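Visitor: What follows is a predicted protein model with its sequence.
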Amino acid sequence: MTQTLLQMAALIACGAVWRALQPGNLSAEQVRPVLTTVVYYLFLPAMVLEVLWRSNIGIQSIQYTILGMAGVFMGLLSMSLLGLLFKFNHKKQGAMLLAAAFSNVTYLGLPVLEQTFGGWARSVAIQIDVFAIAPLVFTLGIVIARHFGEGATEQHKPVLSFLNAPPFWAAAVAVLLNLNHVIMPTVLADILQKLSAAVVPLMLFSLGLALSWSTVRCRNLPFLLPVVIIKMLLMPLFSLWLAGWLWFDAPHKAAAVLEMAMPSMVVGIIFCDRYHLDSALYAMTVTVTTILSFFTLPFWYSVLTP
């Protein structure tokens, strides 16, 4: 696990160095949207199609969905109770809810699981993402951002319309082909594999572009601490308990719980900007929880694989 995280850290560091040096006068804010758009519309759907077409889809997929969604609701409930107790203002509360509930299961979780457990673990990460986390991000997450934020060009756009996206279409096609036992053509498999190979390095590089120490401010530390406790401790503990009731075998249980121990998702920064939540607090949370995950993930891995 340590060696895997060091490899991940090297790719993330490349993004951080680019952010600092800005080669070709291209800032991180210019490069990251282009990379993430290409990944979202091309490379990630290709990986989703390749992996889910060949995956064992069935009762275990339902278990992944239950685990992922339950983790999100646990994070939301915990953060909501703390918000009521300490009376956080709306903009901070909205940012903290998003940061506490939604994990970086794709941009960091997918490469960590693949490198740690092997190629089979990509299916775990992708199923948790497309069947549980992503649908909630683009529905419940937007509802939360709208409620605690203010004004946006998409204020009146139906929430469910956000599910009309390439990864979800790729997942729907893959599941349909999988359940109908359609054999993947060799030529198509080779193309999808080559496209899929670009996902991990681009995701990690983009994550590095998103991290910024300039967002780390002392006045935000009291708001950061509850998110760190929920994200790094309570959510993995809750997921470990729940996974014990879902009849996973040992390797799939370890991969699924480790996926739920990931830091805060990067996409939330976009929500915070769009709906005028506390973007600086959210960016700080992503940066700090990502750095902390390089210490907490080996701990949870040791717990899950004694």
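Guide: Looks like it arrived, so ask away. Numbers count the residues shown, from 1 in each chain.

Visitor: When you work out contacts or count neighbours from here on, use the C-alpha atoms and nothing else.
Guide: OK.

Visitor: I'd like the distance between the residue positioned nearest the centre of the chain and His156.
Guide: Closest to where the C-alpha atoms of the chain average out (C-alpha atoms, centre = their mean) is Asn104, at 2.3 Å. Remark: distance between Asn104 and His156 (C-alpha to C-alpha, to the nearest Å) = 27 Å.

Visitor: want to compare, so here's the second one:
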Amino acid sequence: MEVVARLLGLLALLLVGTGLRASGVLDTNRTARLNAVAYYVALPALIFISTYDRAIGDLLSPTLLFGLLFVLFSTVGLAWLVHRNRVSRPRQSVAVVQSYHSNLGYLGLPLVDATFNGDVTAVASVVLGVISLTQVPLTVLVLAVVNESETRIRREFVGLLKNPVLLALIAGLAVGSSSTTVPALAVNGLDIVGAFALPLALLCVGASLQVDLSAIDFGASGAVVALKIVCMPLLAWVVFSMLAVDDATFTATVVMFGTPTAVSTFVFANELGGDEQFASLNVFVTTLVSIASLFVLITLVG
């Protein structure tokens, strides 16, 4: 019942965000400011507080790195095979990237932190760092190549290296590996700030979701949902079971890969010639379906 209550709470916050946008309370500027607080303040605080007392060698192993990249690129390959015959290149490019590009920062890590213990959250922070460094440049590359869009991939990669989420992860692991003592007052303050990561993120996601029911492509969107929400976490389950990792690593990887398509894919699609309406629809659908699928995953791994 506790898991059900948590996930129903997630859905409620999403709907509140959507309602605030529809009523005009969360317009574009206010949503952007709220998003900045979540992205530059709350989420980095959560990541730092999850990793500052742990050495990097205890969290990032060759086995974990191999498993993460294997699941990611295997899903990319499946997505390319499934969507290769889409008539529209803008729609094809979006379908491919949204089949693997996970919402790890806004939904994945805060959800793990709210549901599991600190060991699982620490591993989830590392999963966020490794996959973000991989999936963001990959998404930019796929959209740019398929749509023949002009973009500076180097600029995108440099921007990624300045990402506050990744910088917080590096800082936390550096402090943990050096055994530096962090004052209790700072720890308590960051813990309080980090607790706002999930509700703020859900409000922002809800305010960003837009869907045009008349534009639904059931075949393409259904394939995206199947790959992102079903296939990717199932593949993670199989791979990390075979790798015989510890319980915290198994739980973190399966749940993180079970998150819906990231809202940022809509932004990338808009900038790089993708089908914007299709991208917005898939973010909405995968987020909605993931409420049920994450309940199943959390129940099973828990």
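Guide: Good, I have the coordinates. Everything numeric here is computed off the predicted structure, so don't read it as measured data.

Visitor: before we move on, the earlier item: quick one: residues contacting the residue nearest to the centre of structure 1.
Guide: 262-266 (C-alpha atoms under 8 Å, 6 or more residues apart in numbering).

Visitor: so Val41 of structure 2, which of the three states?
Guide: Assigned with DSSP: H, G, I helix; E, B strand; the rest coil, Val41 of structure 2 falls in the helix class.

Visitor: For it, give me its contacts.
Guide: Applying C-alpha under 8 Å, 6+ apart, the residues near Val41 of structure 2 are 193-194.

Visitor: so the corresponding residue of structure 2 for Ala255 of structure 1, which of the three states?
Guide: Alignment note (TM-score structural alignment): Ala255 of structure 1 maps to Ala252 of structure 2. Taken by three-state DSSP, the conformation at Ala252 of structure 2 corresponds to helix.

Visitor: Ala252 of structure 2: neighbour count?
Guide: Neighbourhood size, Ala252 of structure 2 [other C-alpha atoms under 10 Å]: 27.

Visitor: Over to Ala250 of structure 1?
Guide: When neighbours are counted by other C-alpha under 10 Å, Ala250 of structure 1 comes out with 12.

Visitor: From Leu240 of structure 1, how far off is it?
Guide: In terms of C-alpha to C-alpha, Ala250 of structure 1 sits 11 Å off from Leu240 of structure 1.

Visitor: Can you give me the distance of the closest residue to the residue nearest to the centre of structure 1 other than its chain neighbours to Asp129 of structure 1?
Guide: Nearest residue to Asn104 of structure 1, sequence neighbours excluded (C-alpha to C-alpha, 6 or more residues apart in numbering): Met265, at 3.9 Å. Counting by C-alpha to C-alpha, the gap from Met265 of structure 1 to Asp129 of structure 1 is 11 Å.

Visitor: Nearest residue to Asp53 of structure 2 in space, please, no chain neighbours.
Guide: Counting by C-alpha to C-alpha, 6+ apart, Gly176 is the residue found nearest to Asp53 of structure 2 once chain neighbours are left out, at 4.4 Å.

Visitor: Alignment lookup: the one you found to structure 1.
Guide: Match for Gly176 of structure 2 (TM-score structural alignment): Asn178.

Visitor: what number of residues lie near that match?
Guide: 19.

Visitor: In three-state terms, how would it be classified?
Guide: helix.

Visitor: ok, it - contacts?
Guide: 52-55, 57.

Visitor: So which residues of the stretch 101-250 of structure 1 form helices?
Guide: Under the criterion DSSP state H, counting those that start in this stretch, helices of the stretch 101-250 of structure 1 are mapped to 109-117, 121-128, 134-136, 142-148, 166-179, 186-196, 199-210, 221-229, 235-243, 250-259.

Visitor: So which of those is the most surrounded?
Guide: Compared across those, helix 121-128 shows the largest average neighbour count, a mean of 25 (mean count of other C-alpha atoms under 10 Å).

Visitor: what about that one, how far off from structure 2?
Guide: On superposition with structure 2, the mean distance recorded for helix 121-128 of structure 1 (mean C-alpha distance after the TM-score superposition for structure 1) is 2.1 Å.
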